[in-house]
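Asker: coordinates only, sequence not included:
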C-alpha cells in the first residue's frame, strides 16, 4: 500500500475514517454508488486529506493509488520507464472473478505495452485512424443523426442517451470499422458490462467472439475502413492482435464517445453559462465540450501505470506493480492550476499526454460536435426532465457516465433527409 506512514495511510484492516466514501480499510471506494453520485466532493476530500496521491479501492479488495494533483500526473505520465503501462506483474495475483480485471488486464495493444511492442501497435492504430476522412465524417454524422431525431421529434420527449447518443455512436463506430450491425451490437453489450464491472468476464468473451467474426470478414472482404487499414498495415498484426486493436476502438468509440456527447448535452441544458450562450452563438459547442473534458471527462480515472519498483513520489512510497491511476477529472480541477475562465483552453488531461495520448482526439471532437449541433439545431427548446431534478450517474471506478438523460420539448415536424 502506498504510504507516508501508518498514521496517514492506514494499513489493511484498519479504518482511518469510516466516511461516506471510505472502504473498510480506509481507502476511497471508487466503485461505490456514493462516489459516482458526487466524485468532485470526493476528489476535494482526497486532496485535503492526502495531497496529490490518495489510496483508493477499484473493486472490493483491489487497492490502487489515485493521482489527484496535476503536476504529479505529468511527472508520472512523462516517465514510462519507471511507470510502465504493462499490468502483467500486477494481474498475476488478481482473482479471475475480479470485476475490474477484464478492463485492466494485459492485451496486445499500445495502451498495455512498452518498448518495441508499444511502438508497433501505436503506429498501426495511428495510421488506421489517420486514414479516416474527417471532412466526409461531418456528412456521416448528419446522415446517422437525422433518422434518430426523427424517431422522437414528434413525441415531445426522449432519453438522449438511449434514443440518441448510444445508437448514434454505435452506428458510427460500425461504419468506421466496416462492421455489420449485428456484430457491433454484441460488442456494445459486452463493452458496457466491461466498463461497469457487472458480468465483466462474460462481456470480455462476448467482445472477443464478435471481433473474431469481424476480422475474418474483413480478411475476405476488405473495404475502406479502419479494420481493413489495420489488416493492410506493415505491422502485420496477427489474429489475436487484430481482435484487440478493433475492440479498443469500440471501447472508446461507443462507451466513452456517447458519454462525452451526453455529458456535454447535460451541461448545455442545465448550466446557464452554456445553454443560452451555445444556442445564441456566443460560445461554441467546442467550448462546451472542453468544459466537460475539464470537469466531467467520460473517462474520469484511468491512464493506469504500474511502477517497476517501489518509488517515492511527493513523500509517498508507491509499491511495485500496484496500479497508479491518474484522475483526469481531479487533476484538471487541481486548485494549483485551475483558472476561472477556461474558454478556449484545452490543457486538460482528458486525452492523456505523451506516448499514450488518445490517437483519436480529432475524430472524437468531430463526432461529438456534429452530433450535438444536429440535435440542438433540430430541437433548440429542449428542457431536462431529470427525476428529482438530479442526474443519475452509473457507478464504476473509471468512467463518468449518465444512466439516462430525459428531456421534453414541443413536438416538431420530422426533418428532411
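Answerer: Arrived safely. None of these values were measured; they are calculated from a predicted model. Numbering: from 1, shown residues only.

Asker: For the rest of this, base every contact and every neighbour count on C-alpha atoms.
Answerer: Noted.

Asker: And the helices in the stretch 301-417 of the chain?
Answerer: Per DSSP state H, counting those that start in this stretch, the stretch 301-417 of the chain carries helices over the ranges 328-332, 361-378.

Asker: which helices and strands does the first one pack with?
Answerer: Using 3 or more C-alpha pairs under 8 Å, 6 or more residues apart in numbering; DSSP states H and E as the contact criterion, the neighbours of helix 328-332 among helices and strands are helix 39-50, helix 70-77, helix 285-295, strand 301-305.

Asker: contacting residues around the third one?
Answerer: To tie it back to what came earlier, the one meant is helix 285-295. 260, 263-264, 267-268, 274, 278, 328-329, 332-333, 342-346, 348-350, 365, 368-369, 372-373 (C-alpha atoms under 8 Å, 6 or more residues apart in numbering).

Asker: just to revisit the earlier point, identify, out of the helices of the stretch 301-417 of the chain, the most deeply packed stretch.
Answerer: Of all those, helix 328-332 has the most neighbours on average by mean count of other C-alpha atoms under 10 Å, namely a mean of 28.

Asker: How far off centre is that one?
Answerer: 13 Å (C-alpha atoms, centre = their mean, to the nearest Å).

Asker: Next up, a structure to set beside the first:
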C-alpha cells in the first residue's frame, strides 16, 4: 500500500552511536541522573521525564488552547530547547512526552519491541472522565494493539481496501462531491469546512461500508455532535446515535452481505469477533474522517490564499496535488499523535522515560525540523514527511486517502471555477486541540450555479466529469523544493 514515490522504510539508517535509541546507555550499572523521574518515588500519573541537560525544567508546554492553535510553530520551537523529547500537557492535568526530532521519531515508530501501543496501564493513571480518553483509550483494534494482534487487524483493513478499485473510488467521490455542491451551489457562498470538507469523508464511509445515501445524514449528525457538542448531554446523545448507526450497519450486513467494507471485514479469514469488528469499523471511520476532512480543508485554504495556485481557479502553476503535498509537510491534518508506551524504563535520545509513560510523536515538529542538506535518504528525493506516521503502524490506506482528497478538491474547483476566499486569509481561525490542525471555518464565494443553466452541472451528467483545471498526475509525496514553498 505504499506510494511509488515513497519507500516503505521512511527512516534513516539506525544510529551506531554508543547511546543507541531505545537502549540503556553503556554504563548500565551507573546511577541515573539526579532527580530522574524513571527512578523516583513520584506517582506514575504525575511523573514526567526531562532531559538531563534541563533538570530544572518542570513546566510542560500546553498543546491546546487559543495560543497554541494560533501559532503552533512557536510552541514547537520552545519544545526543541529540551532536546528530542519535551514535556507537554495535552489536556488539563494530562501530561506526556512529545518527540519533536525527525530521527528520534523514526527510531520510536520503527521499534515495536521497546514501545507498545497498549494504553490500558496508562489509562489507570488519569481520570475516567478525562476528555482525552476518546482519542487514547484502549480498544481491540489496529491502533491499540501490538504484535500478532496488530498484524491480524491490519491485514483485515488492508485486504478489504484492496478490493476498492481506484476508478470506483473516484466515481464515489464524484457522487459525494456533486451531492454536496447541489446543496449550496445556488447560494454563491459556502463554508468549505462545514458544508464540504467535513462531509465528504462521512458520505464516502457511509457508502464504502455499505449503507445507502439515506443513512448518511444520520452519520453526519452523530459525528458532528461528538466533535462539536458543548455539553455532556449533547456528547452522550451523539455517542448514542453513533452507536445505533454502527449497530444497524453491522446488523444489516449480517442479514445480507454486499460488495462493501463491512462485509469484507466480516468474511476475512482472520475471523474478527463481533467486538473486534465493531471497534475496527469505528476506528476506520474515525481515523479516516477527521484527518481526511482536515487535509481537504487545509489544502483548499492553501490554494485559495496563495497566488502560486490560482489568480482564478482556471489558471496557476501549482495544483491540488501540490497543495496536498505542502499541507502534509507544513500543516499536517493530524499534528501530534502516535501514542506509545515504553515496556520498560528506557533512555531514549538523551531522556529517561518511565515504563508505561505516554510518549507521542509530533509529525508537524518533526517535518519542520527535517533538514534535507544534512540527511540522506536513498530513493526519497531528500526525505519523506511523517504525516502518515511510519513503521508498522503507518497509515495502511494512504493511497485511498490521497485519491479521495485530490478528487474532492478537483471536483469542487471544476464546478466552481471562480471560487475565492470571502475573508482575508489572516482572519481564518484554527480549532483548539493537541491532535489536529483544522480550521474552524473556510468561508468562500463563487458565481452561483443552478440545475437549469446551460451546460454540465452537478445535477446531471454524473457519469462525465467537467473539465478540470488540474492535470491528472500521480500525487508526489516528496518534499517541495525551496523555490516552491
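Answerer: It's in. Since this is a predicted model, take the numbers as computed values, not measurements.

Asker: What's the TM-score once they're superposed?
Answerer: For this chain pair, the superposition-based TM-score is 0.88 by TM-score structural alignment, normalised by the length of structure 1; 398 aligned residues with a C-alpha RMSD of 2.6 Å.

Asker: follow-up on the earlier one: now the helices of the stretch 301-417 of structure 1 as a markdown table including distance to residue 211 of structure 1?
Answerer: Compiled in a markdown table, the helices of the stretch 301-417 of structure 1 are given as follows (distance: least, C-alpha to C-alpha, whole Å):
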| stretch | distance to residue 211 of structure 1 |
| --- | --- |
| helix 328-332 | 29 |
| helix 361-378 | 21 |
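
Asker: out of the ones you listed, nearest to residue 150 of structure 1?
Answerer: helix 361-378 (9.4 Å; C-alpha to C-alpha).

Asker: Which strands or helices does the closest one pack on?
Answerer: helix 134-150, helix 257-270, helix 285-295.

Asker: The following helix or strand past the longest one aligns to what range in structure 2?
Answerer: What that stands for is helix 134-150 of structure 1. Next helix or strand after helix 134-150 of structure 1 toward the C-terminus (DSSP states H and E): strand 157-159. Aligning strand 157-159 of structure 1 against structure 2 (TM-score structural alignment) gives residues 189-191.

Asker: So what touches that stretch?
Answerer: 184, 441, 442, 443, 444, 445, 446, 448.

Asker: Can you tell me which of those residues are classed as buried?
Answerer: 184, 441, 442, 443, 444, 445, 446 (16 or more other C-alpha atoms under 10 Å).

Asker: in a helix, that's where residue 58 of structure 1 is, yeah?
Answerer: No: Residue 58 of structure 1 is assigned strand when assessed by DSSP: H, G, I helix; E, B strand; the rest coil, not a helix.

Asker: Any idea how many residues pack against it?
Answerer: 25 (other C-alpha atoms under 10 Å).

Asker: who's in contact with the counterpart of it in structure 2?
Answerer: Aligned by TM-score structural alignment, residue 58 of structure 1 pairs with residue 90 of structure 2. Counting by C-alpha under 8 Å, 6+ apart, residue 90 of structure 2 makes contact with 62, 63, 64, 96, 132, 433, 434.

Asker: In a strand, the fourth one, correct?
Answerer: Meaning residue 96 of structure 2. Yes: counting by three-state DSSP, residue 96 of structure 2 falls inside a strand.

Asker: Wait, it touches residue 63, no?
Answerer: No: using C-alpha atoms under 8 Å as the test, residue 96 of structure 2 is too far from residue 63 to be in contact (10.3 Å).

Asker: any common contacting residues for those two?
Answerer: 88, 89, 90.

Asker: So which of those is the closest to residue 210 of structure 2?
Answerer: In terms of C-alpha to C-alpha, no member of those lies closer to residue 210 of structure 2 than residue 90, at 35.7 Å.

Asker: out of the buried ones among the contacts of stretch 189-191 of structure 2, which one sits closest to residue 111 of structure 2?
Answerer: Closest approach to residue 111 of structure 2 among these (C-alpha to C-alpha): residue 441, at 38.4 Å.

Asker: out of everything not next to it in sequence, what's closest to the closest one?
Answerer: Excluding its sequence neighbours, the residue lying closest to residue 441 of structure 2 (C-alpha to C-alpha, 6 or more residues apart in numbering) is residue 193, at 5.4 Å.
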